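*Asks:* Predicted coordinates and the sequence they were generated for:
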Amino acid sequence: MVSNLSITFMIVSMLLSFVLPLALIAYFYKKYKISIKAVLVGVLIFIVFSQVLEKMLHWYVLVRNPQTAAMLTNPWIYMVYGGLAAGVFEEVGRFIGFKFFLKGRTQWKDGMAYGIGHGGIESILIGGMMSLQYIVYSNLINSGMFEKTLGAKVPIGSLESLKQVLISSSPYYFGVIGVERVLAVTFHIALSLLVLYGVKNRKNIYLLYAIVIHALFDFPAALFQTGQIKNVWIVEFILLVVALISLIFIIKSKYMFSKSKD
């Protein structure tokens, strides 16, 4: 049985992942009159560059090509590949979004709007939908319908592994999903402002900075996935530190943009 506390944390994470982006849009629209177009461009760029183009590369490198797939069984090579892939696709996507779809929108509030869209849709698709799936699966397990409902669609080994994760994991693990999304949205807003600052001042080196920072941000998660980091709380602590640094940058960047000429 999946505990009621676990399901409660899943619900909290789902609500947090869905509500946070909408709350940020509402707040910044009311206070700064942010561009909804910039928010939507952030959403579109994330979907196209991260969920379509990057996944196509992953399919080829990790599945289709046996040479690269074998090479990437090395956890350290996988870490570098995964971090750089995310960094290149998402940051180049940000750059293209600002350069071509949001011409003339180079104010601090425009970077905020784009970052909310980019990080917000990730929050919904990853944190929100994952938590929703976990809630559905947990109810199926507790009602005794899990194997009967999913048995024909999912290999039995994967089904049992998923069931054990839901039953045996600490309830707090499911609460972390929502907290993680809050931290990630903060990070995405900061990177959006960094890339926009480079576009605004015609300094493309800021795109390289963003790619490297993004890759470094993803390294701990990749090491956890490959078992090199055993304790998930180490990863979460690193994400918390990065989010706090991102928040400080977001606040200070407002002054940077105000002093920078268009």
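*Replies:* Nice, I can see it. Just so it is clear, the model here is predicted, and its values are computed rather than measured.
*Asks:* use CA for all of it now, contacts and neighbours both
*Replies:* Will do.
*Asks:* Other residues contacting stretch 248-262?
*Replies:* T106, Q107, W108, I189, A190, L193, Y197, K200, N201 (C-alpha atoms under 8 Å, 6 or more residues apart in numbering).
*Asks:* which one of those is nearest Y134?
*Replies:* I189 (27.5 Å; C-alpha to C-alpha).
*Asks:* and the closest one, what is it in contact with?
*Replies:* G111, M112, Y114, G115, I116, H118, G119, I250 are the contacts of I189 under C-alpha under 8 Å, 6+ apart.
*Asks:* Now with 10 Å, please.
*Replies:* Residues counted as contacts of I189 (C-alpha atoms under 10 Å, 6 or more residues apart in numbering) are 111-120, 246-247, 249-250.
*Asks:* Check it against this one:
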Amino acid sequence: MTNTENITFSNEALAGYWVSGALMILAALTYFFIIRKKVKLNVKALIVGAVVFPVFALGLKNILQYPLLIADTPVARAAADNIWLLYFIGAVCAGLFEETGRFIAFKTVLKDCKSREDSVSYGLGHGGSEAVYLGLHNISLIAMGLIVNNSGVDAVLKGAEGAARESAVEQVRGYAEQTLLSGVLGGFERIPSIALQIGLSMLVFAAARQKGKGWLYPLAIFLHALVDFTIAFYKAGYFGLAVMEIILVVMSAAIFFGTYKFVYKKMDRNEV
């Protein structure tokens, strides 16, 4: 049985989660107020984007990920022992489900949204929803840390046994290793991440609205998966956290500005 006696959340770890959570939520609010001054926000597109993220990224995606990463299957066992396969599956699933969610939204409930600026509203809702969710999740980890410090790890394992308990213990151990620096970097990561979500929304909007641009939908899936897969290099020890964050900033900025210049600006203001 895994030893849990040495797992505690330091004050630095708790502060890291507080800073990270607060910065993530602040990033979403900042984007909202800035974009509201730059474009005419479509409230419907904003709300749909905020809803599609949890439905597709946190809900439907898990249906596919369960047999591939969680259940006792040959693929899941192979992924558990191979960090590259693990992050490849996770990245592809994220790209596939989130971009498909966008595409379906633009083709159905948002089919009456014709302005290219509606893609910005949707992207803000999608990326902002993700930022707020992650921010609240990080803040909630403070409560878990206090419980672990006061009552031990078993108090948060809820009767888990066997392999499930071992996995849960390692997850809690990972949470306890948070540092203030990683919290700050994680919080600021939402700045390029929200820009990325807006850029991908521009791509999928064009794919859904413009004739001959359908190929932009699989391109969005590929770019999304590529950004997510980059984390595997950090986890494998090829570079540190700060370098990984810089790489994510560069990739996200390249996708956003590239899409803005070569796709968004070339769309008519009002697509038919």
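*Replies:* In hand now; what should we look at? Please read all numbers here as calculations on a predicted model, not as lab measurements.
*Asks:* can you tell me which two in the contacts of stretch 248-262 of the first structure are farthest apart?
*Replies:* I189 and N201 (18.3 Å).
*Asks:* hmm, back to that, can you lay out the contacts of stretch 248-262 of the first structure as JSON lines showing secondary structure?
*Replies:* JSON lines is the format used below for the contacts of stretch 248-262 of the first structure (DSSP: H, G, I helix; E, B strand; the rest coil):
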{"residue": "T106", "secondary structure": "coil"}
{"residue": "Q107", "secondary structure": "coil"}
{"residue": "W108", "secondary structure": "helix"}
{"residue": "I189", "secondary structure": "helix"}
{"residue": "A190", "secondary structure": "helix"}
{"residue": "L193", "secondary structure": "helix"}
{"residue": "Y197", "secondary structure": "helix"}
{"residue": "K200", "secondary structure": "helix"}
{"residue": "N201", "secondary structure": "coil"}
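*Asks:* could I get the residues you listed as CSV with distance to G157 of the first structure?
*Replies:* Compiled in CSV, the contacts of stretch 248-262 of the first structure are given as follows (distance: C-alpha to C-alpha, whole Å):
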residue, distance to G157 of the first structure
T106, 51
Q107, 51
W108, 49
I189, 39
A190, 40
L193, 44
Y197, 48
K200, 52
N201, 53
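*Asks:* Which of those residues ranks first by neighbour count?
*Replies:* Most neighbours among those, by other C-alpha atoms under 10 Å: L193, with 28 neighbours.
*Asks:* which residue in the second structure lines up with that residue?
*Replies:* Under the alignment by TM-score structural alignment, L193 of the first structure pairs with M202 in the second structure.
*Asks:* check contacts around the closest residue to its match other than its chain neighbours.
*Replies:* Leaving aside its sequence neighbours, M202 of the second structure sits nearest to S119 (C-alpha to C-alpha, 6 or more residues apart in numbering; 5.3 Å). By C-alpha under 10 Å, 6+ apart, the residues touching S119 of the second structure are 41-42, 45-46, 49, 102, 106, 110, 113, 125, 198-206, 264.
*Asks:* Likewise for I147 of the second structure?
*Replies:* T8, F9, L141, V153, D154, A155, V156.
*Asks:* From the residues you listed, list just the buried residues.
*Replies:* T8, F9, L141, V153, D154, V156 (16 or more other C-alpha atoms under 10 Å).
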